[in-house]
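> Predicted structure and sequence below. I'll ask about it afterward.
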Amino acid sequence: MSTLEALIEARAGVLTFYSPYHCLRSLPDSGSPWQLLRAQLLSFGNEGDTYCWSSNNGCYFLYADLPWDSVFFGRPMARLRTILFDSAINLQTACLDFAAHLAARGVRHCIADIPAEDIQLLQVLGQSGWVLAETRLQYVHENLRQLPPERYKVRQAVESEQDTLGHIAAKNPNPFDRFHADPFFSIKEANTFLGRYATAAVNGYCEEVLVPDEAGVPLDSFIAVNYQQRDAVSEANSIGRIMLMTVGVQNRGWGRKLLAEALHRAHERGVYAVFSTTQTTNRAIIHIKEKLGFRLGAVTHILSWSRP
């Protein structure tokens, strides 16, 4: 067994929670979230833009460059996947060394999505200069056969509406998402990013972008959906995700309608489960999700490190 394998096995009880699919109660096939995650961690650093950096005291930092984000924000950015270690005694020193490593490479900003169960790592990162940007609730719906019967008139957004949807996203931000809550980004940058994300969704980044299609209802909301995650643990069964939903003041009440229709369409496509993420502060959407049959699957914290 290699050193990396031994470190992964040593932290397997906590690393399991790094898989977004660990909360699935059952899969119709033999897919294993842990086995998929373990394979991903072992291969980290073997593909472009991914790295497995080792500190002097034997801690391994698995991280990746973020080329798209770096170009968009005009500053080199990265994402920390996790840290592998066998003892937390010198972990803080290793974290400080990792920050120096990032700085030497010219990286200006790095994020990490850490499950609440990895309290040891969360505490050490906080002690090492990382700051909390967002706390996320990961919801999952695994019972798409029993949805509320009400249906609503929606349609697929068309390419000519991309600028309109981008404007809707940019003018209706959530102040608690990771971009708006992180002082590294200006409010203007965060709003522009949301607008660009919505535009990309219409242009093919997402499989469907649904908007209201009722007479007299203005276009002031949308929901972007992918019905098959690229890293889904189950090859035989589609696992979808709500990528982005925005509801403007002219479409009050459409959050529930759009989400319900996305679930119905997922069921019609034979999707096994749908994931959806929100912030702990977004009580309105939490209420909607629970009414529609979502259940809480995981809690994670987004931390960030940055330098001037």
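Good, I have the coordinates. Numbering: from 1, shown residues only.

> From now on I want contacts and neighbour counts done on CA atoms only, so please keep to that.
OK.

> Tell me, how many residues neighbour the closest residue to Ala103 other than its chain neighbours?
Excluding the flanking residues, the one nearest Ala103 by Cα to Cα, 6 or more residues apart in numbering is Arg307, at 7.8 Å. When counting by other Cα atoms under 10 Å, one arrives at 12 neighbours for Arg307.

> go on, Arg283?
Neighbour count for Arg283, taken as other Cα under 10 Å: 11.

> do you know how far it is from Phe176?
12 Å (Cα to Cα, to the nearest Å).

> burial measure for the nearest residue to Val271 once chain neighbours are set aside, as a count.
Excluding its sequence neighbours, the residue lying closest to Val271 (Cα to Cα, 6+ apart) is Ser238, at 4.8 Å. A count of neighbours around Ser238, defined by other Cα under 10 Å, yields 20.

> Quick check: Ser238 vs Ala181, distance?
With Cα to Cα as the criterion, Ser238 and Ala181 are 33 Å apart.

> Please apply the same query to Lys188.
With the distance defined as Cα to Cα, Lys188 ends up 12 Å from Ala181.

> so what's Lys220 up against?
Slight slip there: residue 220 is Asp, not Lys. Leu165, Ile168, Val247, Gly248, Val249, Gln250, Asn251 (Cα atoms under 8 Å, 6 or more residues apart in numbering).

> now those residues: which count as buried?
By neighbour count, with 16 or more other Cα atoms under 10 Å, these hold Leu165, Ile168, Val247, Gly248, Asn251 as buried.

> Structure two is appended below for comparative analysis:
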Amino acid sequence: MANRRNTLFYYSPFNFIRELKTAPQLELLTQARISGKPYLGVETPAGECCFYLEALAWDTAYFGLRTHKLQAVLYPKVSLAELAQACRTLVQHLADIGSQYCFLEIPAEDILLIQALGIAGFKLVETRLTYYQNLTEYSHPERFAVRRATEADTDDLQHVARTMRNSFDRFHADPIFSPEKADEFLATYVQQSIRGFADVVLVPDCPGEAPGAFLTANYQRELWPALGLPVAKMVLSAVSGASRQGWYKKLISEMSYHLREQGAVYAFMNTQATNRAVFHTWESLGYRLGGTTHILSYSPGLEQIRSQCT
């Protein structure tokens, strides 16, 4: 752990907020991903390499693929060749336990592990940028009419989620999932967000018309005491280009005000590194780049598995 301390810090989703101390972030990370969790131990010449794998029951049931997430990797000072060999052992372990899909989100700073996983057969499917804002400083000259989404909005928002496809998000970019399955996942996600999976789903308040756009967010209040600072996250958005052009920026602005009203001091969100229009929007509202992560995945027998789930 001590050898990995500096790099593990970048696994914290809040590492770019300077007001937050390192210790509580590492403590939350350790509790969530490492402490008391089973792991695969692989011996290297320098010592044990520990792969912390979590079986994801919901993902397994939804996609019909036995799914695991690689939550963390602890290893001593090793060479690339030694770490790559340990990662090959991980890949064999995944085959032994019948895993059909394994993924992880890894910060760009963890370059040695990225290279070792690539040698072992993991592939890049998405590069994410994180933007953030100090909400105490947020101000926009215009306000826009928004409201919380209700169950009555579900069909419209699911349609928006399905049709406004982003070919570079994790689910659309990974060939293990068909485009249709990825579309349906996002439609399910917004449905469950309305039902309480998200703390809030904001939509345009256009009386007599379908919303045609949405933005979800989680307050993350359960983390505020440990962090010592209220931090919220905007999660998923989609906007119908035909009927709600320009509403993405309006929703981001209004969500910024909403999260501040809920007590959050900071807000952050992720997007793909290919989403250039979004960068411009966020930066025009005062959001700043915080960090870069990659999504890697491993799926044995890709073509055979995909044919079974399309």
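Good, I have the coordinates. On a predicted model such as this, the values are computed, not experimentally measured, just so you know.

> so what number do they get for TM-score?
After superposition, the two chains reach a TM-score of 0.90 (TM-score structural alignment, normalised by the length of structure 1), with 295 aligned residues with a Cα RMSD of 1.9 Å.

> can you give me the helices in structure 2?
Per DSSP state H, structure 2 has helices spanning 5-8, 22-33, 57-63, 80-96, 111-120, 154-163, 170-173, 179-192, 224-227, 247-261, 276-284, 302-308. These are given in chain order.

> and Thr136 of structure 2, which of those helices is closest to it?
Distances from Thr136 of structure 2 to each of those were compared using Cα to Cα; the shortest belongs to helix 247-261, at 7.3 Å.

> Now do that closest one: everything it contacts.
Outside helix 247-261 of structure 2, the residues that reach it (Cα under 8 Å, 6+ apart) are 135-136, 138, 140, 143-144, 146, 202-204, 213-215, 219, 232, 237-239, 267, 281-282, 285.

> and if you look at stretch 176-194 of structure 2?
With Cα under 8 Å, 6+ apart as the test, stretch 176-194 of structure 2 has contacts from 63, 149-151, 154, 157-159, 161-163, 165, 171-172, 198-201, 216, 236, 299, 302-303, 305-306, 309-310.

> Trace Val158 of structure 1 over to structure 2, please.
In the superposition onto structure 2, Val158 of structure 1 corresponds to Thr150 when matched by TM-score structural alignment.

> what's the burial count for the residue lying closest to that match once chain neighbours are set aside?
Distances taken as Cα to Cα, 6+ apart put Ile194 closest to Thr150 of structure 2, at 6.5 Å, once the chain neighbours are dropped. Number of residues near Ile194 of structure 2 (other Cα under 10 Å) recorded here: 22.

> For the contacts of Asp220 of structure 1, which ones persist in structure 2?
Of the contacts of Asp220 of structure 1, the subset whose aligned partners also make contact in structure 2 (criterion: both residues aligned by TM-score structural alignment, their matches' Cα atoms under 8 Å) comprises Leu165, Ile168, Val247, Gly248, Gln250, Asn251.

> okay, the residues you listed in a markdown table with distance to Ala94 of structure 1 next?
Converted to a markdown table, those look like this (distance: Cα to Cα, whole Å):
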| residue | distance to Ala94 of structure 1 |
| --- | --- |
| Leu165 | 44 |
| Ile168 | 43 |
| Val247 | 43 |
| Gly248 | 45 |
| Gln250 | 51 |
| Asn251 | 49 |
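
> sorry, back to before: need the helices of structure 2 in a markdown table with distance to Gly47 of structure 2, can you?
Converted to a markdown table, the helices of structure 2 look like this (distance: least, Cα to Cα, whole Å):
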| stretch | distance to Gly47 of structure 2 |
| --- | --- |
| helix 5-8 | 17 |
| helix 22-33 | 20 |
| helix 57-63 | 32 |
| helix 80-96 | 10 |
| helix 111-120 | 16 |
| helix 154-163 | 47 |
| helix 170-173 | 33 |
| helix 179-192 | 40 |
| helix 224-227 | 32 |
| helix 247-261 | 46 |
| helix 276-284 | 43 |
| helix 302-308 | 33 |
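
> Kindly state which of those is positioned closest to Thr44 of structure 2.
Each of the helices of structure 2 was checked against Thr44 of structure 2 via Cα to Cα, and the shortest separation belongs to helix 80-96, namely 6.5 Å.

> Just the buried residues of that closest one, please?
By neighbour count, with 16+ other Cα under 10 Å as the criterion, the buried positions of helix 80-96 of structure 2 are Glu82, Leu83, Ala84, Gln85, Ala86, Cys87, Arg88, Thr89, Leu90, Val91, Leu94.

> Phe103 of structure 2 is nearest to which of the helices of structure 2?
Evaluated over these, closeness to Phe103 of structure 2 peaks at helix 170-173, with 10.0 Å, by Cα to Cα.

> Show me which residues of the closest one are buried.
By 16+ other Cα under 10 Å, the buried positions in helix 170-173 of structure 2 come out as Arg170, Phe171, His172, Ala173.

> do the same with stretch 163-173 of structure 1
Buried positions in stretch 163-173 of structure 1, judged by neighbour count with 16+ other Cα under 10 Å: Thr164, Leu165, Gly166, His167, Ile168, Ala169, Ala170, Asn172, Pro173.

> cool, stretch 139-156 of structure 1 as well?
The neighbour-count check on stretch 139-156 of structure 1 (16+ other Cα under 10 Å) flags Tyr139, Val140, His141, Glu142, Leu144, Leu147, Val154, Gln156 as buried.

> Any idea which residue is closest to the centre of structure 2?
Asn270 (7.0 Å; Cα atoms, centre = their mean).

> Show me what that one lines up with in structure 1.
Looks like Asn270 of structure 2 aligns to Thr277 there (TM-score structural alignment).

> Its match contacts Thr135, doesn't it?
No: in this structure, Thr277 of structure 1 is not within contact of Thr135 by Cα atoms under 8 Å, at 10.2 Å.
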